[in-house]
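[1] Sharing a model prediction with you, sequence too.
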Amino acid sequence: MNQARTNRRIIRRETHSSRAGLSAVTAVLLLAACLWLGTESILSLLGRLPLVASPQQLAALARDLPKAVLPAGLVATGAAFAAVGAALLLAAVTGGQRGRRPMASERSALVVDDEAIAAAISRRVRLAANLAPEQVATTVTRNRALVRVRPTSGITLDPNVLASAATDEVAALRLRKALSPHVRIATEGAVGR
């Protein structure tokens, strides 16, 4: 196996979460239901008393259900089952994203955590604006980094300088996927420093 392929596999494993837990829970629930129905069927064939309800009782219950339950209840139950099915299908099709991003490197698989990216951007903007650490906060989402700056009261900040500092830091990180920084300067300032 060549190095580039190995690096891609490592990066994929580190940036996407496994669906094994959800699959196992779903399989255990379906297996329990099938085992229960199988046990009820075998007990019915042997002429023994059912654990909960015999297949004949279950069939009668399903046949009489529309008469016994209000239509709104049936619609709500059907919608709940459809929502669970859609959620399971969506979880199966989409990969779970972790808060990590790959960095560009030819020699090795480099992955950086979103919190580390946010801290680096905050530090760079804070140094450019000469602010205290608590006056700059960064949140990294899927495609952008939102930098919230609370200036010191009475001091105006140049948004272009702060945006340039954030852009330079993102470029220095050499992320494989572009991350666009957005700087928002609060209208209320912090008292003193």
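    Here it is on my side, so go on.

[2] alpha carbons only for contacts and neighbour counts from here, please
    Fine.

[3] Now Pro66: closest residue in space, sequence neighbours ignored.
    Closest residue in space to Pro66, ignoring its immediate chain neighbours: Leu74 at 7.6 Å, by CA to CA, 6 or more residues apart in numbering.

[4] After the host helix or strand of that neighbour, which helix or strand is next?
    Secondary-structure assignment from DSSP states H and E places Leu74 in helix 71-93. Remark: after helix 71-93, the chain's next helix or strand is strand 96-97, criterion DSSP H and E.

[5] Residues in contact with that next one: which ones?
    With contact meaning CA atoms under 8 Å, 6 or more residues apart in numbering, strand 96-97 is reached by Thr15, His16, Ser17, Ser18, Arg19.

[6] So which of those are in strands?
    Residues of the contacts of strand 96-97 located in strands (DSSP state E): His16, Ser17.

[7] So the residue of the chain most remote from its centre: helix, strand or coil?
    In the chain, the greatest distance from the average C-alpha position (CA atoms, centre = their mean) is reached by Gly47, at 50.3 Å. Judged by DSSP: H, G, I helix; E, B strand; the rest coil, the three-state class of Gly47 is coil.

[8] Check it against this one:
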Amino acid sequence: MNRARNINRIIRRETHSTRTGLSVLTAVLLLAACLWLGTESVLPLLGQPALLASPGRIAALAAGLPQAVLPAALAAAGTVLALAGAGLLLAAATGGRRGRRAMSSNRAALVVDDEAIAAAVSRQVRLAANLAPEQVATTITRRRALVTVRQTSGITLDPAALTAAAAEEVAALGLRKTLPVQVRVTAEGAVGR
């Protein structure tokens, strides 16, 4: 395989999470149900009493269910089962995402954590505005970096300058995909330092 393909595969592995836990849980639940039904089917052949209910009793209960249970309860149970199935299908179709991003490099697979990006952006905005560390908070979402700044009471900040400082820091990181920056200066101020 060529080097670029290996790098892309490693980056994909590091930035996306698997659905192993959900798959194992679903498989264990299905296996337990199949084992129980298999055991219930074999016990009458051996002349033993059923553990919970014999297959004939289960079939009779299932056949009499519409008359024994309110239609609203059946509809609610069907809705819950349908939502669980849709959730499993959605989890299978969409890949999980870890809080990491790939950096540009031709020589190696470089991945940086979203928390490290947030700390770097917060530091740069804090230095540009001459603020205390607790006055700047950055959150990295799937599509952008959201910077929240609490200005010092009596001092107005220029959001455009802070946005430029944050965007410059993100650009300096050399991420493969651009990460837009949004800076929000809150109306409430903090006591000066």
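    Looks like it arrived, so ask away. This structure is a prediction, so every number in the text was calculated from the model and none was measured.

[9] May I have the TM-score of the superposed chains?
    Once superposed, the chains reach a TM-score of 0.97 (TM-score structural alignment, normalised by the length of the first structure), with 193 aligned residues with a CA RMSD of 0.9 Å.

[10] quick one on the thing from earlier: and the residue farthest from the centre of the first structure, how far is that from Gln135 of the first structure?
    Applying CA to CA, to the nearest Å, the value for Gly47 of the first structure to Gln135 of the first structure is 76 Å.

[11] on that earlier part again, ok, so of the contacts of strand 96-97 of the first structure, who is nearest Gly99 of the first structure?
    Checking the contacts of strand 96-97 of the first structure against Gly99 of the first structure by CA to CA gives Thr15 as the nearest, at 7.2 Å.

[12] In contact with that closest one: list those residues for me.
    Thr15 of the first structure makes contact with Gln97, Arg98, Gly99, Arg100, Arg101, Pro102, Val111, according to CA under 8 Å, 6+ apart.

[13] wait, doesn't Ala120 of the first structure sit right on Glu169?
    Yes. Ala120 of the first structure sits in contact with Glu169 when judged by CA atoms under 8 Å, with a separation of 7.2 Å.

[14] ok, Asn173 of the first structure to Asn160 of the first structure distance?
    One correction, residue 173 of the first structure is Leu, not Asn. Counting by CA to CA, the separation of Leu173 of the first structure from Asn160 of the first structure is 20 Å.

[15] now do Pro181 of the first structure
    Distance, Pro181 of the first structure to Asn160 of the first structure, by CA to CA: 12 Å.

[16] Check Arg19 of the first structure too.
    Distance, Arg19 of the first structure to Asn160 of the first structure, using CA to CA: 43 Å.

[17] quick one: which of those two has more around it?
    A count of neighbours by other CA atoms under 10 Å puts Arg19 above the other of Arg19 of the first structure and Asn160, at 13 against 10.

[18] quick one: what helix or strand has Ala145 of the first structure in it?
    Here Ala145 of the first structure is assigned to strand 144-149, by DSSP H and E.

[19] Does anything pack onto that strand? Which helices or strands?
    Judged by 3 or more CA pairs under 8 Å, 6 or more residues apart in numbering; DSSP states H and E, strand 144-149 of the first structure is in contact with helix 114-129, strand 136-140, strand 180-185.

[20] Make a markdown table from the ones you listed and add distance to Lys67 of the first structure and mean neighbour count to it.
    Below are those laid out as a markdown table (distance: least, CA to CA, whole Å; neighbours: other CA atoms under 10 Å):
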| stretch | distance to Lys67 of the first structure | mean neighbour count |
| --- | --- | --- |
| helix 114-129 | 55 | 20 |
| strand 136-140 | 53 | 20 |
| strand 180-185 | 58 | 18 |
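
[21] looking at those, which is closest to Ala80 of the first structure?
    Checking those against Ala80 of the first structure by CA to CA gives strand 136-140 as the closest, at 33.4 Å.

[22] helices and strands around the closest one, which ones?
    The contact analysis (3+ CA pairs under 8 Å, 6+ apart) places strand 136-140 of the first structure against helix 114-129, strand 144-149.

[23] Stretch 4-21 of the second structure aligns to what range in the first structure?
    Stretch 4-21 of the second structure corresponds to residues 4-21 in the first structure, going by TM-score structural alignment.

[24] Next, Ala24 of the first structure: secondary structure please.
    Following three-state DSSP, the label given to Ala24 of the first structure is helix.

[25] No further questions, thank you.
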